[in-house]
Each structure stands twice: as structure tokens, then as C-alpha cells.
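Q: what would the 3D arrangement of this be:
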Amino acid sequence: MAKQSNPSTHLSGKHFWHPKYWGIWLGVGLLRVFSWLPFAAKFRVGKQLGRAMYWLAPKRRKIAAANLEIAFPEKSVGERQQLLKKHFESIGMGFAEMALIWHGDHKHHHGKAFERTLVTYRGEQNLQNALNANQGVLILAPHFTTLEVTGLFISFLTNYHAVYRPHDNPFMDYLIAKGRSIRFDNGEQVQPVANNNTRLMLKMLKSGGAMTFLPDQKYRAKGSVMVPLFGKEAPSNPATTKISKLTGCAVVPTFTRRIESEQGIRYEVEFLPALEHFPTEDDQDTLRLHHLYETAIRQAPEQYLWVHNRWNLKF
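A: Now for the predicted structure:
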């Protein structure tokens, strides 16, 4: 697997002691404290945090409510309201998962990390078949609230690079890149790839590497296509088709679900078979992907990231 150089990860925290970063440092400290809680307690506190966010983030609550009305018109107002509250709880649990990713057991011994016991894989052979073809694998992982743990669970199966959108704030960019870097027991560290580094992304795939990609959010840049999602046209990113055309890589849709039970929190990661007869045309391919996302979202609707203004609604 090719390594890549990311300027953000060459920095250290001491580069960001200026007072303008102190608010972020407070968040970093709270996340560290969060990580010290027992595993089950992390998620109980995370749920409470999500319930507080429901009241403290009225704009995001309004966006999520509007999105849920578009996606689930068949549900009653009361049902959507309950789903909205569960969604914010799921977001809060996502912060518990972020603490796990940044400070978890895998940071010390990836090969035998505690987090390996938390996940069950479905369709693992689908991923393995794509990897064995040695043509490059684009692992599509849409924006669910389980996004942070998805990358960790994939790293237990294969060496890969995560694609991420660089943050405008250099300290946040440094933290995101550092948090999503994976250090293996042999000392190798695999760093995330900025989504504006197209040349490196294509190079990695052409060399037979694997890469996670998040293609499902609102996209208004040049080349955007309007494609229905839950029956309503949405500005969408056709990059999956373009990358596949340029590299010949396999495209493997991947979905992670958080499962709550009396035994505690567990996860299921599902790998669908690599898409056949793909790519074709931007609109057709994107619509095909949207249908896959819709199916996965309906299985755990509270876990999709509804606070994002996916349909570019006016408020």
C-alpha cells in the first residue's frame, strides 16, 4: 500500500497554542475525559449529550426535521418527531465513538484491540473478492453517525486510506487527520487523503490500493448533477463514476449499523458485492447509488446524518 504525506499530520499540538484555538482545546480535553469513561457509560453520556443538542441546536433540528419529512412522508408527525429525537441521541453516541477512535485500545495494539470484539461483518467475502482482483477498491461509506467507527472496523480487515474533506480551521484539520490515521502493530502508519488531492487518490487506486469514500452529501461544485434521493431531486456528486472510469477500480458499498441490546453496544458492517456494469453515466450511476443508500437508511433511519442540508432547502 502506498503511503502518503499529509502536511496536517506533520504538525503537533504545540503549533496551536494561540488563544484563537483555546475553544478547540477545551473540546479536545472534554473528548479525552469522555474516553476515560467505561465503555457502556460512554454511550449513556453520549445519549444525554444528544438530547441536550436537540434543544441547543435549533437550526440543525429544523434541517433534520425537514429532511425527515421529505424522506418519510408516510410517517405521521408524531412518528417523525420521535425519529428526530432518536437521531440526536445517535449523534451524541457518535461523539462517544469519536472518543473511542481518538483514544481507544487500538491506538496501542491494533492487532489485538478490544474494539475488534465489538463488530460482526456481513459480506466480508465481497470485500475480499474485490481486493483479490488487485484493481483498486473504492469503499463507499455514506454519512451515517457511525462514520468514525466504520474506518476503524475496515482497518481490521485491510490496509486502506480514508478520504476526507480538509477543514477550514488548520487545528481542526490537524485533529481530523490525526484521529483518522491508523497505526498498525508493525509501525506502519496510514494517513487519510484530502479529497482535493485527486492525483494521489487516483494513483492509490491504480496501484491496487483500497480507499474509503463518502459521496452522498450535498454537492454544488462544478459537475454537480441533480438526482432524486427519496423521490426529491438533490444536488449530488458524480465523483464515484468519474473515479471508477479513470482507474477501473471496484466499487463496494459499505454500511455500518450500531446495534443496541441488553448485552450492550455492538456493530454490524455490511459489504455489498462490487457493483457490476459500473460505471455507465453520471446520473444513472448516482441514482443507482441513491437507491442503495435509501435501502440502508430505512434499516436504521435514526443513524443517518439528517442534520446536513442534503436537499439544499431554504430556511
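Q: could you use CA atoms for every contact and neighbour count after this?
A: Will do.
Q: measure residue 120 to residue 153 for me?
A: Distance, residue 120 to residue 153, by CA to CA, to the nearest Å: 9 Å.
Q: buried ones in the longest strand anywhere in the chain?
A: Longest strand in the chain, counting residues (DSSP state E): strand 250-261. Going by neighbour count (16 or more other CA atoms under 10 Å), the buried part of strand 250-261 is 250, 251, 252, 253, 254, 255, 256, 257, 258.
Q: just how off-centre is it within its chain?
A: Counting by CA atoms, centre = their mean, to the nearest Å, strand 250-261 is centred 10 Å from the centre of its parent chain.
Q: same thing with stretch 276-290?
A: 21 Å.
Q: can you pull out the helices in the stretch 201-315 of the chain?
A: 239-247, 282-299 (DSSP state H, counting those that start in this stretch).
Q: may I see those helices organised as TSV, with mean neighbour count and distance to residue 39 added?
A: Formatted as TSV, the helices of the stretch 201-315 of the chain follow (neighbours: other CA atoms under 10 Å; distance: least, CA to CA, whole Å):
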stretch	mean neighbour count	distance to residue 39
helix 239-247	17	36
helix 282-299	17	25
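Q: here is a second sequence; please produce its structure as well for comparison:
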Amino acid sequence: MDHAVFTRALLHPRYWLLWLGLGLLWLVVQLPYPLLLGLGRVLGKLMYWFMADRREVARVNLQLCFPQMNQLQREQLLRENFASNGIALFEMAMAWWWPKRRLAKLAHIDGIEHLQSAAAKGQGVVLMSLHFTTLEIGAALLGQVVTIDGMYREHRNAAFDYVQRRGRERHNRDAKAVEREDVRSMMRSLRSGRAIWYAPDQDYGRKASVFVPLFGVEAATVTATSTFARLGKAQVVPFTQRRLPHAQGYQLTIHPPLQDFPGGDDTADAVRINQWVEQAVAAQPEQYMWVHRRFKTRPEGVARPYAKRRRRRRRSRR
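A: Model (predicted):
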């Protein structure tokens, strides 16, 4: 995929409101980092009260995944999670627009040798990540140090798509954006010794998924991690990032590659993946993206745990 290119079509009046909003966000994100964290927490409180559907999705997920917690503990975790989601908006803007030197000061990276070792062997890497709220800034910070290609899904709004892609590409111009459905391009990248960011922790439906436990709940889990590693002859290297307390920045950890993976059994591999997901999420549950309907696809005969989405009523035309 080619790099993002600005065109005159992006100046169409239908994009003006978006450009205005992005401009205001750019101005706000110039503030000192500790202040942005505080503003993010305030935004998170507003999101908690006004995003009722997402709040209830997250609440159900926490009930399913942490039954050992009492209701008060889960509610506190839920509120902290929304605070983290609020901060994530400013972290996204920081990743897109902060000067690289300013951004790099926030990075604390461990385990870079695992990627260097694979590169020295000419072996591709599936950089297995998760949907933490710090996803955007974590990828940006790592992208300043090593070349990581990313799975990409085009945004419906062309102007936002341009801003998003440009913001992501600026950290390493050698990095490529690979369409999520373009398996052939991904295989070529892996076989040529490149590293590709990939997250297997969301519900993508029954197709190419198996049901295996996640926090004790049967979850539709993609088998693509095994497929990519096998066909791309690549290592699977787990990667996590964490927002540090007291405005100290971000801890990025590249973990040792999975051994004997894939193992020849997609279901057994999926169990291993979910066990790792459990460990990574349990270490920082307040920073995980619980607002996703992770358990929406159920085994036959099992009801969905989420309430039906509220649909806006259309006004009747006279």
C-alpha cells in the first residue's frame, strides 16, 4: 500500500467539521504531558456517563472475566478503564503530532534484542500485541526504534483516514500498511524477514475461529496467528505496552518468541494464545479495551451476554 497522500478532495465542505475538531485537538495536545493525563481522566468520566452502551459492554466483560472480584471492585476497575480510554484520545494525538524527540523521551523499551535476533537471521516476526488503550502510542514509540509493518483497515472517512495513516507512517517511512484481508502481502512481508504488528484478541466471528477458554469463558478465537507463523515461516513474538504511573511514560516490552509454535494443532495453539492474553491483561486490566464485545459470537445454543444495541428512531417523513 502506498503512503498517505493529501488531495484537494479532502478540502470538501463535508470534511470541514472534522478538520476543525482535529485542529482543536492539535492545539490541546501541545499542553504538558501531566496535564494531558489529567484532562484525559476528566474526558474518561464524561465517556463513562454518556457512552452507556459501551459502559454496559465493559461491565459485562468484567463480570465474565473477573468473577472473583466483588461488585465494588469491578465498578472501580470499570471507572479506571474509562479514565484510560479518555487518556487514549490524547495519546493518539501525541503519537500523530508530537515532535519525535519529545515523544521518544517517554519510551522505556525492554527486549529489543528479540527483534534484532530475528532480523539478523532474516526471519519474519508476527509481533503479537493486544488491544490495550495505549495501542496507538505504543506502536508509535516502538516504530521510532525498529521497522514494524502494521495491519490496516481503511477508515470510512477519507480525511480521517489520511490523518491517521500519515500520523502512523511518519515514525518510520520504511514501514508498510498491510490491508487486514490481504494475506498474500502479509506472507510476502514475513518471508522477506519483516515484522508485522498483529492482535488476535478480538472477536472476528465464526469464520477461521475456534472456541477456546478465555478467562474461563468459551471465546471465538482466530487461528490466523498459527497460519501466519506457519506460512510465513515466522516467529511469534509477544509485545505489550503499559502506561506508567506519575507521568513517567510508557513501558514497552518485547517478550521472548513463543517456542514450538505453531504446534500443528490450531485449537491447542489458540489455547496457548488465550493463556498469554489472560496473563498480559491481568497484569494491567484497567488499560485493556473492555468496550469491545469480545464474547458476541457464542457456541451453538448459548445466548449472547450483551443487551441488544439501542437503535435510533428515524423520524417519519410527512
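Q: fetch the TM-score of the aligned pair.
A: Once superposed, the chains reach a TM-score of 0.89 (TM-score structural alignment, normalised by the length of structure 1), with 298 aligned residues with a CA RMSD of 1.7 Å.
Q: if we can go back for a sec, got any residues that touch both of residue 120 and residue 153 of structure 1?
A: Each of residue 269 lies in contact with both residue 120 of structure 1 and residue 153 under the rule CA atoms under 8 Å, 6 or more residues apart in numbering.
Q: report the contact partners of whatever residue of structure 1 lines up with residue 255 of structure 2.
A: Correspondence of residue 255 of structure 2 to structure 1, assessed by TM-score structural alignment: residue 272. For residue 272 of structure 1, the contacting residues are 123, 126, 127, 252, 253, 254, by CA under 8 Å, 6+ apart.
Q: quick check: nearest residue in space to residue 142 of structure 1, chain neighbours excluded?
A: residue 214 (5.1 Å; CA to CA, 6 or more residues apart in numbering).
Q: quick one: the helices in the stretch 1-150 of structure 1, in order.
A: Under DSSP H, counting those that start in this stretch, the stretch 1-150 of structure 1 gives helices at 22-36, 39-56, 58-71, 77-103, 124-132, 147-155.
Q: what's the closest of those helices to residue 9 of structure 1?
A: Nearest to residue 9 of structure 1, of all these, is helix 77-103, at 13.9 Å by CA to CA.
Q: residue 83 of structure 2 reaches residue 42, doesn't it?
A: Yes. Taking contacts as CA atoms under 8 Å, residue 83 of structure 2 lies within contact range of residue 42: 7.1 Å.
Q: quick one: the residue nearest in space to the middle of structure 2 and residue 12 of structure 2, what's the gap?
A: Centroid-nearest residue in structure 2, with CA atoms, centre = their mean: residue 131, separated by 3.2 Å. Distance from residue 131 of structure 2 to residue 12 of structure 2, counting by CA to CA: 33 Å.
Q: aligned against structure 1, show me the partner of residue 284 of structure 2.
A: Per TM-score structural alignment, residue 284 of structure 2 is aligned with residue 300.
Q: structure 2: which residue goes with residue 232 of structure 1?
A: Alignment note: residue 232 of structure 1 maps to residue 217 in structure 2; criterion TM-score structural alignment.
Q: any idea how far residue 292 of structure 2 is from that match?
A: As judged by CA to CA, residue 217 of structure 2 and residue 292 of structure 2 stand 15 Å apart.
Q: which of these two has more neighbours?
A: residue 292 (15 against 12; other CA atoms under 10 Å).
Q: ok, now which ones touch the more buried one?
A: Residues counted as contacts of residue 292 of structure 2 (CA under 8 Å, 6+ apart) are 54, 57, 58, 202.
Q: pretty sure the first one sits against residue 306.
A: Same thing as residue 54 of structure 2. No. Using CA under 8 Å, residue 54 of structure 2 makes no contact with residue 306, being 10.3 Å away.
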